[in-house]
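**Student:** model this:
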Amino acid sequence: MRYPLPDLNTLPEDIQAKILEVQHKAGFIPNVFLTLARRPAEWRAFFAYHDALMLREGSSLTAGEREMVVTVTSAANHCLYCVVAHGAILRIYEKKPLVADQVAINYRKADIPPRQRAMLDFAMKVCQASHTVDDDDFLALHAHGFDDEDIWDIAGITAFFGLSNRVANVTGMEPNPEFYSLGRTPKAKA
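**Tutor:** Below you'll find the predicted structure:
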């Protein structure tokens, strides 16, 4: 890490509360939460936009598909933190560890349906050549059942994580060790 992590106890109460909520749910504090907390106003804006994109109701994109977009975008941007962290979340949502790893390495060879491949093709175009997006891209996605709001979601998630990837790379953000094993084996039934 190029920037020291702030002490949780020195952070504003609203940020502490959110971080403790995440820690309770995950069992650890993902490094992104503390890394970005050194600038509270940016932390709040970042996570407000993150939640608006990733938790939007009414979209036909599943939580797993959203994580696929994040993972593929992060791989294209060479962001170790986000590939490892969101690859773990993808494994949990999709319950398909092999597919999650395939998507992280080369989604074009992953065992995914044509709808998801079209979604990821579009995400890569937005990630690498957004200036070339045209009406044909919308038509291709419409043919797979995506509406214009879903297309906005794919573009927004791709763009947002482009920003996130760059900040993670510049700060030297390291994936928490816990992410590497999450979702790889089914949880024991109680």
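**Student:** please make it C-alpha for all contacts and neighbour counts, starting now.
**Tutor:** Fine.
**Student:** can you map out the helices along the chain?
**Tutor:** Assigned by DSSP state H, the helices in the chain fall at 13-26, 31-36, 40-54, 63-76, 80-94, 97-106, 114-129, 135-142, 148-171.
**Student:** from the contact counts, what lies against the shortest one?
**Tutor:** Okay, so that is helix 31-36. helix 40-54 (3 or more C-alpha pairs under 8 Å, 6 or more residues apart in numbering; DSSP states H and E).
**Student:** what's the helix it packs on packed up against?
**Tutor:** When contacts are defined as 3+ C-alpha pairs under 8 Å, 6+ apart, helix 40-54 sits against helix 31-36, helix 148-171.
**Student:** what's the longest one packed up against?
**Tutor:** Of the remaining helices and strands, those touching helix 148-171 by 3+ C-alpha pairs under 8 Å, 6+ apart are helix 40-54, helix 63-76, helix 80-94, helix 114-129, helix 135-142.
**Student:** run through who's touching it.
**Tutor:** 1-3, 32, 50, 53-54, 59-61, 66, 69-70, 73-74, 77-82, 119, 122-123, 126-127, 138, 141-142 (C-alpha atoms under 8 Å, 6 or more residues apart in numbering).
**Student:** alongside the first, I'd like the structure of this one:
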Amino acid sequence: MTADTPISRFPVADPAGLPADLAERYAEVQERSGFLPNVFAALAWRPDEARAFFAMHDALMEKDTPGLSTGDRELIVVATSAANDCAYCVVAHGAIARIRTRDPLLADLVAVDWRKAPVSPRLHAVLDVAVRLATEPAAVTADDLDRLRGHGLTEEDVWDVGAITSFFALSNRLAHFAAIPPNPEFHLLGRVPRQR
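**Tutor:** The predicted structure follows:
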């Protein structure tokens, strides 16, 4: 990918013209990460949808529960995005997973073949249900949900497995549809110390 690779097949909003709330959020993300993820720029041309997208993202991904850590949540995104062939989400959420799990290798192993990745039986069950929901939704049964409960997931956690998978199926398809490439900066996140 080169610097002149377009980040979307659709219009990209001028950052100077963003509504104040989005401009503030984008500035915070850029300050924290050192760059603006391409998905932010790609969604900015439709501000109401961008707000809704990020609100749903935050509600699902920015919490730690005993049954689903923030790292587990990112690994659900990595596994299901790999099943949906979404390079943007595998690369971007793989980077976040490396940071949140403090493991520089696990996200790559989950992306390539979650079945062989060194994860706990609990997380294996979570990824099994999530990937089936992403690829053959009708194959997920009440027994699968009971299996997740048997691994200590609460009702909220079980719902989150389905909601994360479903939300990122939307994200995967939008990234494909708009041809959003992953930022090059994602490739080193969680692998090498960040330069300050």
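**Student:** can you tell which of the helices of structure 1 is closest to Gly183 of structure 1?
**Tutor:** The minimum distance between Gly183 of structure 1 and the helices of structure 1 falls on helix 80-94, with 4.7 Å, by C-alpha to C-alpha.
**Student:** with structure 2 overlaid, how far apart is the closest one on average?
**Tutor:** Taken against structure 2, helix 80-94 of structure 1 registers an average deviation of 0.5 Å after superposition, with mean C-alpha distance after the TM-score superposition for structure 1.
**Student:** if we can go back for a sec, dump the helices and strands packed on helix 148-171 of structure 1 into JSON lines; add mean neighbour count and distance to Asp150 of structure 1 as well.
**Tutor:** Compiled in JSON lines, those are given as follows (neighbours: other C-alpha atoms under 10 Å; distance: least, C-alpha to C-alpha, whole Å):
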{"stretch": "helix 40-54", "mean neighbour count": "14", "distance to Asp150 of structure 1": "11"}
{"stretch": "helix 63-76", "mean neighbour count": "24", "distance to Asp150 of structure 1": "10"}
{"stretch": "helix 80-94", "mean neighbour count": "23", "distance to Asp150 of structure 1": "19"}
{"stretch": "helix 114-129", "mean neighbour count": "19", "distance to Asp150 of structure 1": "10"}
{"stretch": "helix 135-142", "mean neighbour count": "14", "distance to Asp150 of structure 1": "9"}
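**Student:** kindly reformat those helices as JSON lines containing distance to Gly156 of structure 1.
**Tutor:** Shown next, in JSON lines, are those (distance: least, C-alpha to C-alpha, whole Å):
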{"stretch": "helix 40-54", "distance to Gly156 of structure 1": "7"}
{"stretch": "helix 63-76", "distance to Gly156 of structure 1": "10"}
{"stretch": "helix 80-94", "distance to Gly156 of structure 1": "16"}
{"stretch": "helix 114-129", "distance to Gly156 of structure 1": "9"}
{"stretch": "helix 135-142", "distance to Gly156 of structure 1": "15"}
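**Student:** so which of those is nearest Thr185 of structure 1?
**Tutor:** Using C-alpha to C-alpha, the nearest of those to Thr185 of structure 1 is helix 80-94, at 9.5 Å.
**Student:** how about Val39 of structure 2, nearest residue that isn't a chain neighbour?
**Tutor:** Ile180 (6.8 Å; C-alpha to C-alpha, 6 or more residues apart in numbering).
**Student:** need the counterpart of the one you found in structure 1.
**Tutor:** The alignment partner of Ile180 of structure 2 in structure 1, by TM-score structural alignment, is Met173.
**Student:** quick one: its match from Thr35 of structure 1, how far?
**Tutor:** 7 Å (C-alpha to C-alpha, to the nearest Å).
**Student:** kindly report the same for Gly183 of structure 1.
**Tutor:** 24 Å.
**Student:** what of Val70 of structure 1?
**Tutor:** Taken as C-alpha to C-alpha, the span from Val70 of structure 1 to Thr35 of structure 1 is 19 Å.
**Student:** Lys96 of structure 1 now?
**Tutor:** 30 Å.
**Student:** swap in Val72 of structure 1?
**Tutor:** 23 Å.
**Student:** also Lys187 of structure 1?
**Tutor:** 30 Å.
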